[in-house]
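Participant: build me a structure from this.
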Amino acid sequence: MKTALTIAGSDCSGGAGIQADLKTFSAHGVFGMSAITSVVAENTVRVICYQDMTPEVIQEQITAVCEDIFPDAVKIGMLSCRETMEAVATSLKRWQPKQVVLDPVMYAKNGSALMDPEAIDTLIQKVLPYATLITPNIPEAEKIAEMKIESLADMEAVARKIYQTSGAAVLVKGGHKVGDATDLLFDGQNVSQYSAPRIDTKNTHGTGCTLSSAICAQLALGKDLSEAVVAAKEYITKAIEQALPLGHGHGPTHHFWAFYPND
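Facilitator: Here you go, the predicted structure:
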């Protein structure tokens, strides 16, 4: 069985973060492992608070996994501060995983900040260069590239700028725009667009975590980057179509739609 490691924050309500990543890995038939960077008290309505793990605990979790069950692919999510980013970068340098999907989580679905804005330079300089693929949404891509996105041409320009900085392929997610949900991938040579009809639902908690972990799982299974993105896009579209109306805010996507549809 193929394996994947998620390095991210937890979501006690189960819709995002580590919990969403592990569910997504399982849905793809991949054995999931985790290194928790932050414990987040959140639900579908709000983020109450979070507590960062110490750099030592973060690194030792990654060591415990990599020295015993080396992952075929790694997904990175919430890195809230400089110390966390530096700890993860040190571990990536030590263990050199082949496939790394980095989702630069800056905000929760309700808009609550999950990354210190002053740490963005550390993310760019110390973590992004270890990534195979970076998957920012439009607000995150704008922050990283310091450019405004108002069109597909802008998405491409931002993706190219982030690639020049990091050397990693970039998938700019278009879910924050109106019209069809179009994501744009720049792999250093080619530009590809992946579109799906926009689904009329408020239940989109954890969509970014789920998409990035689905790509990670597909890479672990041996797909090339374009194939992995296509398959993950199809998976997240179905998960949103059958999203679960749980809680009083943005409900979670349905990670196991293929096994028990939400009728």
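
Participant: for the rest of this, base every contact and every neighbour count on C-alpha atoms.
Facilitator: Noted.

Participant: now do the same contact list for the closest residue to Ser34 other than its chain neighbours.
Facilitator: Nearest non-adjacent residue to Ser34, counting by Cα to Cα, 6 or more residues apart in numbering: Thr6, 4.8 Å away. Shown in contact with Thr6 (Cα atoms under 8 Å, 6 or more residues apart in numbering): Ile18, Asp21, Leu22, Gly32, Met33, Ser34, Ala35, Val74, Lys75, Ile76, Gly77, Ser213.

Participant: any chance of those in CSV, with distance to Ala243 too?
Facilitator: Converted to CSV, the contacts of Thr6 look like this (distance: Cα to Cα, whole Å):
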residue, distance to Ala243
Ile18, 18
Asp21, 16
Leu22, 17
Gly32, 22
Met33, 24
Ser34, 24
Ala35, 26
Val74, 25
Lys75, 22
Ile76, 23
Gly77, 21
Ser213, 17
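
Participant: could the residues you listed go into JSON lines alongside neighbour count, distance to Thr90 and secondary structure?
Facilitator: Formatted as JSON lines, the contacts of Thr6 follow (neighbours: other Cα atoms under 10 Å; distance: Cα to Cα, whole Å; DSSP: H, G, I helix; E, B strand; the rest coil):
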{"residue": "Ile18", "neighbour count": "33", "distance to Thr90": "21", "secondary structure": "helix"}
{"residue": "Asp21", "neighbour count": "35", "distance to Thr90": "22", "secondary structure": "helix"}
{"residue": "Leu22", "neighbour count": "24", "distance to Thr90": "23", "secondary structure": "helix"}
{"residue": "Gly32", "neighbour count": "21", "distance to Thr90": "22", "secondary structure": "strand"}
{"residue": "Met33", "neighbour count": "21", "distance to Thr90": "19", "secondary structure": "strand"}
{"residue": "Ser34", "neighbour count": "22", "distance to Thr90": "17", "secondary structure": "strand"}
{"residue": "Ala35", "neighbour count": "24", "distance to Thr90": "14", "secondary structure": "strand"}
{"residue": "Val74", "neighbour count": "28", "distance to Thr90": "15", "secondary structure": "strand"}
{"residue": "Lys75", "neighbour count": "27", "distance to Thr90": "16", "secondary structure": "strand"}
{"residue": "Ile76", "neighbour count": "30", "distance to Thr90": "14", "secondary structure": "strand"}
{"residue": "Gly77", "neighbour count": "27", "distance to Thr90": "16", "secondary structure": "coil"}
{"residue": "Ser213", "neighbour count": "33", "distance to Thr90": "22", "secondary structure": "helix"}
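
Participant: second input sequence below; structure requested for side-by-side comparison:
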Amino acid sequence: MTQNATPPRVLTIAGSDSGGGAGLQADLRTFFACGVHGMTAVTAVTVQNSLGVTGVSVIPPEVVAAQIETVADDIGVLAAKTGMLATAEIIAAVAKACDRVHIGRDGRIPFVVDPVAASMHGDPLLRDDAMSALRTELFPRATLVTPNLDEVRLLIGHDVRTHADAREAAKALHALGPQWALVKGGHMHDDPECVDVLYDGETFLELPATRIDTIHTHGGGDTMASSIASALARGMAVPDAVRFGKWFVTNAVKHAYPLGSGVGPVSAFWRLPDDGAFSLS
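Facilitator: Next up is the predicted model:
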């Protein structure tokens, strides 16, 4: 990118994590590390730290929609992703706003739907009506959906224990309408590898990576989805963007760090220089 040129712009539609480990904070860190300009449509403000979520304040749906439309109309969006969407009413508002600014569905602006349904501590983040709205309102508009195995179970009732199960789950998810479905294998803890399965309705692509022995994985799903969105904004095709996201999040997990008394976040810092960062020379 030439000096002073406007970088690719990526929008995250997600909740705020007061502990800074996940949510839109993780997205913005990842966007920066991927060399894109990050924008936000805030859906909810959570009260959380490394030990869990103790409160959620939801943003009015019309305010969420206005954030999307305002940045799209002026700054422009080359890719968008979702995180925690909190309520069925917000999901409906997001779907309508995305249609108005050509995110998803018509293919003009790639749309990554990360169906965040629970925190990594097990705290529920979506009611049943919101889960239904995800399936009916956002999946048909999505370029790519990126559920983990817990979210697969909530969305389609599949208990994924093997790679064959993951392929069947990818088929069922694709039948809900997205162009591509990615079933992430990080929660298949008995498998020595983390194998993600990508499916476009015809072809499966398996993406393996060595499993990393750490408890510090907070924000891993957000980081993968936002790195994929960054790659899409830079013009990559979906399979290559997913490969990039897999590579990015694997390195982020390798460099995860402890924080507070509980689970620490994956780190985007591995993409930044670690020596002389504060030197003026």
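
Participant: corresponding residue for the residue nearest to Ser34 of the first structure in the second structure?
Facilitator: Counting by TM-score structural alignment, Thr6 of the first structure corresponds to Thr12 in the second structure.

Participant: tell me where the stretch 151-263 of the first structure has helices.
Facilitator: 152-166, 207-220, 225-241 (DSSP state H, counting those that start in this stretch).

Participant: if we can go back for a sec, how about the secondary structure of the match of Thr6 of the first structure?
Facilitator: Following DSSP: H, G, I helix; E, B strand; the rest coil, we place Thr12 of the second structure in the strand state.

Participant: now do it against Thr223 of the second structure, distance only.
Facilitator: Applying Cα to Cα, to the nearest Å, the value for Thr12 of the second structure to Thr223 of the second structure is 11 Å.

Participant: intersection of neighbour lists for the two?
Facilitator: Asp27.

Participant: spatially nearest residue to Ala172 of the second structure, not counting backbone neighbours?
Facilitator: Closest to Ala172 of the second structure by Cα to Cα, 6+ apart is Ile156, at 7.2 Å.

Participant: give the equivalent position in the first structure for the one you found.
Facilitator: Aligned counterpart of Ile156 of the second structure in the first structure: Ala145 (TM-score structural alignment).

Participant: looking at the helices of the stretch 151-263 of the first structure, which is buried most?
Facilitator: When the helices of the stretch 151-263 of the first structure are scored by mean count of other Cα atoms under 10 Å, the highest mean neighbour count falls to helix 207-220 (a mean of 29).

Participant: who's in contact with the spatially most central residue of the second structure?
Facilitator: The structure's the second structure has its C-alpha centroid closest to Ala225; by Cα atoms, centre = their mean the separation is 3.2 Å. Contacts for Ala225 of the second structure (Cα under 8 Å, 6+ apart) come out as Lys81, Val112, Asp114, Thr146, Gly245.

Participant: can you rerun that using 7 Å?
Facilitator: Contact analysis of Ala225 of the second structure by Cα atoms under 7 Å, 6 or more residues apart in numbering lists Val112, Asp114, Gly245.

Participant: report the separation between the counterpart of the last one in the first structure and Leu171 of the first structure.
Facilitator: Using TM-score structural alignment as the criterion, the counterpart of Gly245 of the second structure in the first structure is Ala232. Summarising the geometry, the distance separating Ala232 of the first structure from Leu171 of the first structure, computed by Cα to Cα, is 12 Å.
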